[in-house]
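S.K.: have a look; sequence and predicted model below, questions after that.
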Amino acid sequence: MTEQLLPADFLGYQSLLPDEEQKELLALREFLASEVRPRVNAAWAAAEFPMDLVPRFAAADIVGRSYDWEGRPRASRLFTGFQAMELARVDPSMATFIGVHGGLAMGSIMVLGSEEQRQRWIPSMMRLETIGAFALTEPEGGSDVARGMRTTARRDGDSWVLNGAKRWIGNGTFADVVVVFARDVADDQVKTFVVEKGTAGFAASKIEDKIALRTVQNADLTFSDCRIPAADKLEGGNSFRDVNKVLKVTRGGVAWSGVGCQLGAYEAAVAYAGERVQFGKPIGSFQLVQDLLARMLGNVTASLGMTVRISQLQERDELRDEQAALAKSYVTGRGRETVAMAREVFGGNGIVLDHDVIRFFTDAEALYSYEGTREMNTLIVGRAITGISAFH
């Protein structure tokens, strides 16, 4: 099925997928082109999430493909990586929405929940009837949240009582369930809870005035003597090591989204280079523009090769923390370069939404920072290289 490969997949990595998964990926590409792409710039400009697309995403059956579930066999890790790439290639905000819901929130319940808890929440989340969020970062704790988590949990009979605040929580304004991490005052360990929308003492407010991933509804969350049933503490979420079990898997997904963001910017630049005429010629005929395009393609190809290998390691359950960290930091770092070069191709036209590139340019900044900054991920890699921890 080489005729279905994207031109930017210069080395043909998609051909590593079996034909059935390639057909499914093509169907997703067509769905995104017809149903999602026409909406993304208006949603980004308005900083509003188009909720009417949620049933269409459900009908496209793209949520939770990396999990084994009753009557629905798990897709390969390579396929779900390409799926994240295709989403971000059209809109990194939509990729983030699906990644937060299907990766972080559902992933926490799948990895850390009991069988009863999985049965209670996962089926409706698969159907996007219940939307999830993932609440780890705090107003005063980003990179140091493992040690500095201030949100607390106190066991009180058959309930837990949560107090504290979380920040930058994607899907947080409209999520039906939020996976919340809090430090148990009894043993000082980070525990994992599911808080349902409408619970007394729980409130969410939208973070305004963002210039990246504007469609994503990031929220500030507060918990004021928020009482939840003991049954809503995830059975396997008893330390920050358990949190890392989820993050190791999802960092690979962020790397794939970083590839998609680069692809979207690169493809916009290639199209513009063929259409824009200056000095009587398409600008694509100029050496300096061709140099930019070739350098962008090099970044895309190197990033795609790294993420493909990450997915292959995940498939064999051999992926190490430092490998996921390297992929996330490298791909999003190259992403910043790629979107900047794409923006350069457009000249002054690159700062308006009409040509898409400014959306990818700003969204790349969020991908670069969330789920582990470049600096924190490089320290994870550096520890693996030297055997010495530089965390302080």
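M.R.: Great, that's in hand. The structure presented is a predicted model; accordingly, all values stated were derived computationally and were not measured.
S.K.: C-alpha from now on. contacts and neighbour counts both.
M.R.: Noted.
S.K.: which of the helices or strands spans Arg147?
M.R.: Arg147 belongs to helix 145-148 when assigned by DSSP states H and E.
S.K.: ok, then the element right after that helix?
M.R.: The C-terminal neighbour of helix 145-148 among helices and strands, as given by DSSP H and E, is strand 152-156.
S.K.: other residues contacting that next one?
M.R.: Strand 152-156 is contacted from outside by 160-164, 182-186, 191, 230, using C-alpha atoms under 8 Å, 6 or more residues apart in numbering.
S.K.: list the buried ones in stretch 131-149?
M.R.: Neighbour-count burial for stretch 131-149, counted by 16 or more other C-alpha atoms under 10 Å, picks out 131-138, 141-143, 145-146, 149.
S.K.: first-to-last residue distance for that stretch?
M.R.: 25 Å (C-alpha to C-alpha, to the nearest Å).
S.K.: double-check Cys226 against Thr199; I have them as touching.
M.R.: Yes. The criterion here is C-alpha atoms under 8 Å, and Cys226 meets it with Thr199 at 7.1 Å.
S.K.: what about the two, which has more around it?
M.R.: Higher neighbour count among Cys226 and Thr199: Cys226, with 19 against 12, using other C-alpha atoms under 10 Å.
S.K.: quick one: the nearest residue to that one once chain neighbours are set aside and Val145, what's the gap?
M.R.: Nearest-residue entry for Cys226: Gly201, 4.3 Å, with adjacent residues in sequence omitted and distances by C-alpha to C-alpha, 6 or more residues apart in numbering. In this view, Gly201 and Val145 are 22 Å apart by C-alpha to C-alpha.
S.K.: second structure for comparison follows:
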Amino acid sequence: MSATSKLPPFDPSDPIGIDDLLAPEDLAIRETVRNWAADRVLPHIADWYERGELPGIRELARELGSIGALGMSLEGYGCAGASAVQYGLACLELEAADSGIRSLVSVQGSLAMYAIHRFGSEEQKQRWLPGMAAGEIIGCFGLTEPDHGSDPAGMRTYAKKDGADWVLTGRKMWITNGSVAGVAVVWAQTDDGIGAIRGFVVPTDAAGFSAPEIKHKWSLRASVTSELVMDEVRLPADAVLPEATGLKGPLSCLSHARYGIVWGAMGAARASFEAAVDYAKTREQFGKPIGGFQLTQAKLADMAVELHKGILLAHHLGQRMDAGRLRPEQVSFGKLNNVREAIEICRTSRTILGANGISLEYPVMRHATNLESVLTYEGTVEMHQLVLGKALTGLDAFR
């Protein structure tokens, strides 16, 4: 650049120019998802959250299918075949509306659909994926159990052979989409010599299957969360995911979903940060807007630095995924950093809004309480710290 070249103006919404890294198609997808969320979620989300409901979830799923947001990074079977970066941008925009909406999409696409797409038979893919991509069929993913979260190898759900069939018995807990799902991907212990843990594609109308909804949540309130109960659910031999044996199957699904969280957490952080900036420019104390005081500006500057560092990290990991070079340890790096920083941004934003920060008139407290769940699910802080610790030292401290 010559000395006489004119620099582009400073953009407060993109202070380090991350948009320069995005292709026109990336920006178009981001705009589509942002507009959908602004039209269909933001006008209603405070009410849904206060009521602890996600009404019209089936209609929302069909609309998300119509814009290509379900299983969007998968190829074929009605899926959009988008890049990892494009999927990440969609996750950011969805979670900027609410974590519950992003969770709906993540569980559908990155867990249930991804499991079938990567590990399923051609018959399973043809049967389930087109309807799931369109939002006509909602899926859920059953791994976590009441007594086994961070240690899924200890799961008690069990599938035993009975002739050519399998009989599935057990319970799963904290399952997003469970009560409205038409299909569940359930992981269970078996006595199969190929691999003790196997995945099963379970139609939720099967006899013995039920999914009571979990109520009284103070986080992810605008999300359907359920328990899965399998009471001797009889499944045909072709219900097994043929290409998944052992824990590698479900853990690879979780890694794919965690990648979306790396982006999504920054959406919650951005919404809270933007609310704080707007409030700081209009709320007056001591004769001027509080945004004109040094302490407030210091908070805003620190939040902006962490927010856009997090988005830059997410973009970098997305490029690695698109290049086939993203390791699970790197996903742990991103989830650990971005969710932790997002919560801190929400808490700091709340201090700028003062008492108004706890009101549902503003999004800050809603995002902060949602992120308390995001911090824990799909790998707690401690688990991701230990993943990185093992990678850094070569020593396993899990036990």
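M.R.: Sure thing, it's come through. Bear in mind the structure is a predicted one, so any value in this text is a computation, not a measurement.
S.K.: what's the most distant pair in the contacts of strand 152-156 of structure 1?
M.R.: Maximum pairwise distance in the contacts of strand 152-156 of structure 1, criterion C-alpha to C-alpha, is 18.1 Å, between Gly164 and Ala230.
S.K.: these two - which one has more neighbours?
M.R.: Gly164 (19 against 16).
S.K.: any idea what that one aligns with in structure 2?
M.R.: In structure 2, the residue matched to Gly164 of structure 1 (TM-score structural alignment) is Gly170.
S.K.: please enumerate the strands of structure 1.
M.R.: Taking DSSP state E as the test, the strands found in structure 1 are 132-135, 152-156, 159-169, 177-184, 190-196, 202-206, 219-229, 277-278, 281-282.
S.K.: mean deviation of the second one from structure 2?
M.R.: Here strand 152-156 of structure 1 is compared with structure 2 after superposition; its mean distance to the aligned residues, by mean C-alpha distance after the TM-score superposition for structure 1, is 1.0 Å.
S.K.: run the chain-centre distance for that strand.
M.R.: Using C-alpha atoms, centre = their mean, to the nearest Å, the distance from the centre of strand 152-156 of structure 1 to the centre of the chain it belongs to is 30 Å.
S.K.: just the buried residues of it, please?
M.R.: Result for strand 152-156 of structure 1 [16+ other C-alpha under 10 Å]: buried residues 152-155.
S.K.: neighbours of the counterpart of Asp91 of structure 1 in structure 2, just the number please.
M.R.: Matched by TM-score structural alignment, Asp91 of structure 1 corresponds to Asp98 in structure 2. For Asp98 of structure 2, the count of nearby residues is 31 (other C-alpha under 10 Å).
S.K.: ok, Asp98 of structure 2 - contacts?
M.R.: Asp98 of structure 2 sits next to 45, 222, 268, 367, 370 when contact means C-alpha under 8 Å, 6+ apart.
S.K.: and which of those is nearest Gly81 of structure 2?
M.R.: For the contacts of Asp98 of structure 2, the nearest to Gly81 of structure 2 is Ala268 (25.4 Å; C-alpha to C-alpha).
S.K.: that closest one - how many residues pack around it?
M.R.: Ala268 of structure 2 has 30 nearby residues by other C-alpha under 10 Å.
S.K.: for the alignment partner in structure 1 of it, give its distance to Ala153 of structure 1.
M.R.: Aligning on TM-score structural alignment places Ala268 of structure 2 opposite Cys261 in structure 1. Applying C-alpha to C-alpha, the value for Cys261 of structure 1 to Ala153 of structure 1 is 38 Å.
S.K.: Gly348 of structure 1 now?
M.R.: Taking C-alpha to C-alpha, one finds Gly348 of structure 1 at 52 Å from Ala153 of structure 1.
S.K.: list the contacts for the residue nearest to Leu42 of structure 2 when sequence neighbours are not counted?
M.R.: Leaving aside its chain neighbours, Leu42 of structure 2 sits nearest to Ala97 (6.0 Å; criterion: C-alpha to C-alpha, 6+ apart). Ala97 of structure 2 is in contact with 37-38, 41-42, 45, 267-268, 271, counting by C-alpha under 8 Å, 6+ apart.
S.K.: filter the residues you listed down to just the buried residues.
M.R.: 37-38, 41, 45, 267-268, 271.
S.K.: Ala207 of structure 2: neighbour count?
M.R.: Neighbour count for Ala207 of structure 2, taken as other C-alpha under 10 Å: 13.
S.K.: swap in Ser224 of structure 1?
M.R.: 14.
S.K.: over to Ala82 of structure 2?
M.R.: The burial count for Ala82 of structure 2: 20, using other C-alpha under 10 Å.
S.K.: just give me the match in structure 1 for it.
M.R.: Under TM-score structural alignment, Ala82 of structure 2 pairs with Ala75 in structure 1.
S.K.: translate Leu292 of structure 1 into the numbering of structure 2.
M.R.: Under the alignment by TM-score structural alignment, Leu292 of structure 1 pairs with Lys299 in structure 2.
S.K.: what is the neighbour count of the closest residue to that match other than its chain neighbours?
M.R.: Distances taken as C-alpha to C-alpha, 6+ apart put Thr348 closest to Lys299 of structure 2, at 7.1 Å, once the chain neighbours are dropped. Neighbourhood size, Thr348 of structure 2 [other C-alpha under 10 Å]: 22.
S.K.: can you tell me which residue in structure 1 aligns to Thr348 of structure 2?
M.R.: By TM-score structural alignment, Thr348 of structure 2 lines up with Met341 in structure 1.
S.K.: now that match: how far from Gly347 of structure 1?
M.R.: Remark: distance between Met341 of structure 1 and Gly347 of structure 1 (C-alpha to C-alpha) = 10 Å.
S.K.: please point out which parts of stretch 257-275 of structure 2 sit buried.
M.R.: Buried, per 16+ other C-alpha under 10 Å, within stretch 257-275 of structure 2: 257-275.
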